[in-house]
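Peer 1: Sequence plus predicted model, see below.
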Amino acid sequence: MNIKNNIVNYISSNNYKPMTKEELALEFNIGIKEYRDFFKILKDLEKEGLLYRTKREKYVLTSSEGLYKGTLQGNKAGFAYFIEENKSISDVFISKDSLNGGKHKDRVLIRILVDEKESRSAEGEVVKIIEESKTPIVGTYKDSKQFGFVIPDDSKYGFDIFIAKRDKNGAKNNDKVVIKLKDTVKNGKSPEGIITSVLGNKNEKGVDISSIALEFQLPYEFSNKLLEKADKVPQKVSKEEIKKRKDFRDLFTVTIDGEDAKDFDDAVSIDKKGDNYILYVHIADVAHYVAKGSALDREAYKRGNSVYLLDRVIPMLPKQLSNGICSLNPNVDRLTITCKMEINPKGKVVDYKFFESVVNSDYRLVYEKVSDILENKSDYYNDDYLNNKLRIMAELFEILKDKRKNRGSIDFNFVESKIILDENGKAVDVVKEERRVANRIIEEFMIVTNETVGAHFGYMEEPFIYRVHIEPSKEKVLQFKNIIKKFGYFLKGQDIYSKDFQKILEDVKGKPEEMLVSTLLLRSLSKAEYSLEPDIHFGLSSMFYSHFTSPIRRYPDLFIHRILKNFIHNKPNTKNIKAYLEMIDEVAHHCSITERRAEEAEYEVNDMKMAEYMEQHIGEEFEGIISSLTNFGIFVQLNNGIEGLVQYAQMKDDYYTFNQESYIVVGETRNKMYNLGQQVTVKVIDASSSRRQIDFEFIN
């Protein structure tokens, strides 16, 4: 047991009386020379929120003082909500006067002042800031003669930042800037800050998206030193390397991707052997070019994944690799790792083998054009041999899709919203983008490959990174059950399986509430993440699942490639198994964090650009459905996927409240009700790309 656990256990004991750090040092027989290290451990336990130091400088357990640790989520009005880390209590309202220097995204300890039973929501006060948010504050600079101020892009900060003339560092009026606060926020007073960098005028092309990238601390540029190393990577495959590999260059091989794709991780080949299908999935051998522990590898790990922000990609690897030698471009030799699978007519993988290989792609195909061929709409490529191969792929897709469906895999068929930008980077349209048959073929082929790789190492019980998706919490399932009852759908029994959710999706298919119920179901599920320990993938109804097929844009895939290459060559992964397991656990945790960061940044960019598009439509009316009900207002989704908020404060005909148990919004005087899925007409009364918000009002 380590010293941290010993300290916590000692302070947890019934006989413990609050002690100062010096008294604790004596109790633990800490020598004077070791005081500094011991005091640092106590400070770390404070930061972790396990211990609390009273006004008399004595240490007690946080839990014994009735304190909770978590994160503040601010509001533009100046107050905040406290979100407890373990979700053991509901969100707690923190008034502006009770923040005590805490701000949006800070980790804090709070004390409950008013219990939830006594009020509409619990109220509390911040008693300690455990850790100030390290997220850079990005905003718009407003200049005046003697000083300036910055309006944060994220309105949840609830304050503007005063900038002294000496601290504006060349910023001009309406420039997007990054600010560092000089001091802790003081209640009722605008904090003072210093501008650390200037991104450019807020109206310049791309500055708005760059500001979000900075806000989420996305590593935007590669260092010159790293780019020099990338320049030294050969851009042709050597004959010597080809001789060492399985040569699949004579196989008819294609890539199928979106029109705008620049990097190609995967290519496929297909044949038939009697009634069975032989599927080859060739994945770019990035590990050959990015050596473990190299500068390129360290940078790829730091980034964790590529990030896609509408008009740009923030890549995990420099373009010399991602768009160059690693990308499976047509008509050039490329190094790959191939998973060759034999699949029977029931969709079972009856045999498989892994190869270090070389391929030469015959076609760079596009989803839309392949879908047109398979749906008999047009034949863009005019190649009978290609068309025959595509038909075989479509056959296998149907088999694999049906097999997944029968085992209970949840198959969402969302229509995505696509934001169209003009040459100046401005949003000019938002349209629906279908997930057509070609997209689904490649998805299905990648799923079966990832399952094959995951199961291989799962059954071998080798150290590995799994993609896990645990079953949803009982609370979320109960909430989902209560909501879908309103539409006449039911989940039966206490234990819930993915097949139960899939049945709901089948029942709502083609009905007006399909999109809403699908969205609510998705919200009820847990987040998928990476893990050292194997566990179910609830959504896919799969026991062992991995991410193997995208090493150009995801670090876990690159990591798994190294494990697979060692297996192919019968080499051990490590001599120190304990350190190796700890390292895999750290990689899994880190990549889960970078993935969430990328998703949040992508959502913010989409919200901003949708709001920018709706700025052109203020005063116009639209049809939509109620997509979400909250304590502060009603969200309405339009037919193109854009979502806006009707605030209760804007609903002048009555005083409305949200009844969480029955999941309806009711007017206190007239009993007028608003339900999920209800068809409504709304008017756009405001839209702001800087606030990333769209405001509607109901048209009766």
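Peer 2: Right, received. Where do you want to start? Numbers count the residues shown, from 1 in each chain.
Peer 1: Please count neighbours and contacts with C-alpha atoms only from this point.
Peer 2: Fine.
Peer 1: host element of residue 697?
Peer 2: Element membership for residue 697, per DSSP states H and E: strand 693-698.
Peer 1: Can you spell out which helices and strands pack onto that strand?
Peer 2: Counting contacts by 3 or more C-alpha pairs under 8 Å, 6 or more residues apart in numbering; DSSP states H and E, strand 693-698 is packed against helix 577-614, strand 643-647, strand 679-688.
Peer 1: Strand 679-688 and that strand, what's the angle between them?
Peer 2: Interaxial angle of strand 693-698 relative to strand 679-688 (axes from the mean of the first three to the mean of the last three C-alpha atoms, to 10 degrees): 140 degrees.
Peer 1: can you give me how far strand 693-698 is from the chain middle?
Peer 2: 26 Å (C-alpha atoms, centre = their mean, to the nearest Å).
Peer 1: quick check: angle from it to strand 643-647?
Peer 2: Strand 693-698 runs at 60 degrees relative to strand 643-647, counting by the same axes, to 10 degrees.
Peer 1: list the buried ones in strand 693-698?
Peer 2: Residues of strand 693-698 classed as buried by neighbour count (16 or more other C-alpha atoms under 10 Å): 693, 694, 695, 696, 697, 698.
Peer 1: thinking again about what came up before, ok, which of the helices and strands packed on strand 693-698 comes nearest residue 208?
Peer 2: helix 577-614 (8.5 Å; C-alpha to C-alpha).
Peer 1: helix or strand right after that closest one?
Peer 2: Stepping forward along the backbone from helix 577-614, the first helix or strand reached (DSSP H and E) is strand 621-629.
Peer 1: Could you list every helix and strand that that next one packs against?
Peer 2: Looks like strand 621-629 contacts strand 633-638, strand 679-688 (3+ C-alpha pairs under 8 Å, 6+ apart).
Peer 1: got the contact list for that strand?
Peer 2: The set of residues that contact strand 621-629 without belonging to it, under C-alpha atoms under 8 Å, 6 or more residues apart in numbering, is 516, 634-639, 658, 663-665, 675-684.
Peer 1: what do you get for stretch 307-325?
Peer 2: 209, 218-220, 222, 227, 230-231, 233-236, 262-264, 296, 299-300, 303-306, 327, 334, 419, 421, 425, 552-555, 598, 601-602, 605-606.
Peer 1: Use this one as the comparison:
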Amino acid sequence: MKADILQILSQESLKKSQLRRRLCKAKGDQEHFNRALADLKREGSIKKEMGGKFSLQELEVKTGILSLSVGGYGFVNPIDKSTTIFIPPNKTGAAVNGETVEVSITEQSKKGPVGQIINILESKLESLSGQLQIRKGQPWLIPLRTGIPAVELSVESVPTETKEGDWIRAKLVSRDTQTGKITASLSQSLGNADDLTAEIDAIIDEFDLQSEYSDEAEEAASRIRQRKIARRDLTKELITTIDPRDAKDFDDALSVHPAKNKKHITIGIHIADVAAYIGPRSTLMTSIKKRAFTAYLPGRMLPMLPKVLVSKRCSLIENEVKPAHTVMITFDRESGEVINFERFHSTIKVRKRLNYQEVQDYADANFSGDPWGKDVCKDVKTLYEFSHTLRKRREEIEQFIPLDAPEVRVMCDPVTMTINSLKKDSPSESKQMVEEFMLAANTVVAQELTSKAAPGLFRIHPEPDEEQAASFSVDANTFYGVSPGDITLRPNAIRFLNSIKGHPSAPAISMDFLRTMQRASYSSMKGLHFGLGKNLYSHFTSPIRRLADLLVHQQLWNMEDKGGPVYTKDRLDDLAEIINTREAVTDEAYRTTVNRFKLHYVEALEAGDSELECDALITRVSVKKMRLYIPHYGMYANVNFRDLDSDFFDADVEKGLVVGRRTGTTWSCGDTLEVKILGADFKMREFMVMPIVEGNKAPSQKARPERKKKEAPTERFFDELLRKKKAQAKANKNEDTDKPPRKKKRTRRPKKKR
């Protein structure tokens, strides 16, 4: 029927009634016709013109990679680098994040093209993990991944002992891109709903993160012998590590050395020499490439390397002799300019292990006293003060983007798997001190690779997308009353970010600004790093937790040991693609875990707890609701106007304004509200909140009374239904027999024509 409709409309435009008369010849054709016409309209194959006529839709089809949001909508970035296409929630065609899809553009909105997914070219979905839900006797899987609809499970695949809310894994059976329906069969039960360990296991399973190495793999790693290469003995030098208090691995250390010229200073950056144990052809490289990063989830660390290498063989542990890869950089003391640098393999012995908080407290106390001995304290003071010189030079010469986005971390006990607290992780000057020297080492290593014409792996970060930047500028001006200008130009972006410091809506504006930034990635081609303001940059300083750094170490090792690179440019291109994919997946798994654990944390708070009342910023206003950002938790929430008891609110979406009809209460984007947290919405991964306003009854977002769960239809149910129908039919028949018979109308015979 679909083919027949398309065939007719390819010749002329017709109304529905005209099409029906041509195609519906037999009994039952009309039902098939209506269904086929509706399907073609939904698929975008046909369109309804003015006057009610149907015609073929001239579709523009694009190919790109899908990125889904929590709300179910998504965006497709076309491969041809054309404008990003918005995909509404009901048009995603059951595709998932990262899949290559075909999109038909159905309309052009004010903000750009809108489309629907018509085909999945590269599938990445074989199984899904989530929670079991029962609806009217039908089991469903509620996926962990963002934007994926509920998955229908086959009844026979769900064991009777599996309870609603349990964490499960299901194998994909079918996907319909037209209806968006996904079906699957349960393949594994992962744990019960209240177990955070089971929840972490489900997240690891869903995002295909590799679990910890097996005992056999750990045993094999412990037997790896250190590879030999010429090394300098630096064990007598004063070398210090400075890391977070809860650091699990120590892959960098610092030292201060006198230079021949008194106007200069030499800083030693010493990096754990992982390549001394893992060469390019090591059997471990297969497992390492599957991970590409160490995943730091709340309460669980999934190391890129076997633990025996992380904690014993490679980490720069205090008072232990370790192999290192050293970069000695000589700077001008006054300006921070790099005079020269030297890279070599070494043997070092860390004299003192410090953490960021200790160093920051020492600096805040104006470096008074000698808490770690005179020599260590002298070096720490020198490093701290000189790092300010380096940062000032980067501000003036490289003009890095000064984006301050504090992160709210979840502090979870790894043994008991209980959430102890939330901690705002603001960048301290002691942490920035270490980062300055790591940035310097990464930069000079990239320069060495380039100067020797050796294939390298570089970190690149493109300028913001012009359309997204323009949209952000309009929104920031309209909603917050600030004028960013063209933020694709570095001076404008820096000026704007400095201007909003101290602004009451700065956290929300910074988050919106961050969204305009494109994702940084790895490439064998050198290029701009917009965020850092560098045209040449590599990752070298974290080989314990990042594959990209390890590959650079292996390349430099081979150049020094064998006289040439071990990786070709094409091979590095392939490895960069693997690393970029794993980085995106690892980041999404981390965000999913952190957000869900924050929701668990709030759910566990008792009524009246002070943390249930906090400030929130209005970031968006729509016709029916407003979106809030809660800095204390680093989370978002929506407030529906219909749930506010204090007044009836009208919204001016274009101005970002909300006005109460009775009270005249006015809210606008950028305003700060005091809100009460009522609960957690795990489906949308956000808090349920209510503004604390006189007249609002708490809890205002009323919990709807639970409906009685309907039991699944049984054989007895159908027997009873059939009995009632037969009884009704019999009653109707008896009623008809009691009525007097109708007189038959006499029909006149037509007169014969004479």
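Peer 2: Nice, thanks for sending it over. What you see is a predicted model, and the numbers here were worked out from it, not measured in a lab.
Peer 1: circling back to that earlier point, can I get the buried residues of strand 693-698 of the first structure in TSV with distance to residue 254 of the first structure?
Peer 2: What follows is these, written out as TSV (distance: C-alpha to C-alpha, whole Å):
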residue	distance to residue 254 of the first structure
693	42
694	43
695	46
696	47
697	50
698	51
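Peer 1: where along the stretch 51-200 of the first structure do the strands fall?
Peer 2: 51-53, 59-61, 67-74, 80-84, 92-94, 107-114, 123-131, 137-143, 147-152, 161-164, 175-181, 192-201 (DSSP state E, counting those that start in this stretch).
Peer 1: Redo those as JSON lines? Include distance to residue 560 of the first structure and mean neighbour count.
Peer 2: Compiled in JSON lines, the strands of the stretch 51-200 of the first structure are given as follows (distance: least, C-alpha to C-alpha, whole Å; neighbours: other C-alpha atoms under 10 Å):
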{"stretch": "strand 51-53", "distance to residue 560 of the first structure": "39", "mean neighbour count": "23"}
{"stretch": "strand 59-61", "distance to residue 560 of the first structure": "41", "mean neighbour count": "21"}
{"stretch": "strand 67-74", "distance to residue 560 of the first structure": "34", "mean neighbour count": "24"}
{"stretch": "strand 80-84", "distance to residue 560 of the first structure": "35", "mean neighbour count": "24"}
{"stretch": "strand 92-94", "distance to residue 560 of the first structure": "42", "mean neighbour count": "25"}
{"stretch": "strand 107-114", "distance to residue 560 of the first structure": "34", "mean neighbour count": "22"}
{"stretch": "strand 123-131", "distance to residue 560 of the first structure": "34", "mean neighbour count": "22"}
{"stretch": "strand 137-143", "distance to residue 560 of the first structure": "36", "mean neighbour count": "24"}
{"stretch": "strand 147-152", "distance to residue 560 of the first structure": "40", "mean neighbour count": "22"}
{"stretch": "strand 161-164", "distance to residue 560 of the first structure": "46", "mean neighbour count": "22"}
{"stretch": "strand 175-181", "distance to residue 560 of the first structure": "37", "mean neighbour count": "23"}
{"stretch": "strand 192-201", "distance to residue 560 of the first structure": "38", "mean neighbour count": "20"}
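Peer 1: Arrange these in TSV, one row each, with distance to residue 7 of the first structure as further columns.
Peer 2: Converted to TSV, these look like this (distance: least, C-alpha to C-alpha, whole Å):
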stretch	distance to residue 7 of the first structure
strand 51-53	10
strand 59-61	10
strand 67-74	19
strand 80-84	24
strand 92-94	30
strand 107-114	20
strand 123-131	19
strand 137-143	37
strand 147-152	41
strand 161-164	41
strand 175-181	35
strand 192-201	39
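Peer 1: Relative to residue 525 of the first structure, which of these is closest?
Peer 2: The minimum distance between residue 525 of the first structure and the strands of the stretch 51-200 of the first structure falls on strand 80-84, with 19.1 Å, by C-alpha to C-alpha.
Peer 1: Can you give the distance of the closest one from its chain's centre?
Peer 2: The answer for strand 80-84 of the first structure is 21 Å, by C-alpha atoms, centre = their mean.
Peer 1: Kindly report the same for stretch 585-598 of the second structure.
Peer 2: On the basis of C-alpha atoms, centre = their mean, the separation between the geometric centre of stretch 585-598 of the second structure and that of its chain is 7 Å.
Peer 1: do stretch 362-373 of the first structure as well
Peer 2: Relative to its parent chain, stretch 362-373 of the first structure has a centroid offset of 29 Å by C-alpha atoms, centre = their mean.
Peer 1: now stretch 285-298 of the second structure
Peer 2: Centroid separation between stretch 285-298 of the second structure and its chain, computed with C-alpha atoms, centre = their mean, is 17 Å.
Peer 1: first vs last residue of that stretch, how far apart are they?
Peer 2: The distance separating the two terminal residues of stretch 285-298 of the second structure, taken as C-alpha to C-alpha, to the nearest Å, comes to 26 Å.
Peer 1: What residues in the first structure pair up with it?
Peer 2: Aligning stretch 285-298 of the second structure against the first structure (TM-score structural alignment) gives residues 297-310.
Peer 1: in that stretch, what's buried?
Peer 2: Taking 16+ other C-alpha under 10 Å as the basis for neighbour counts, the residues of stretch 297-310 of the first structure that come out buried are 297, 299, 300, 301, 302, 303, 304, 305, 306, 307, 309, 310.
Peer 1: Surely the fourth one touches residue 552?
Peer 2: No: contact criterion C-alpha atoms under 8 Å: residue 301 of the first structure and residue 552 do not qualify, at 11.9 Å.
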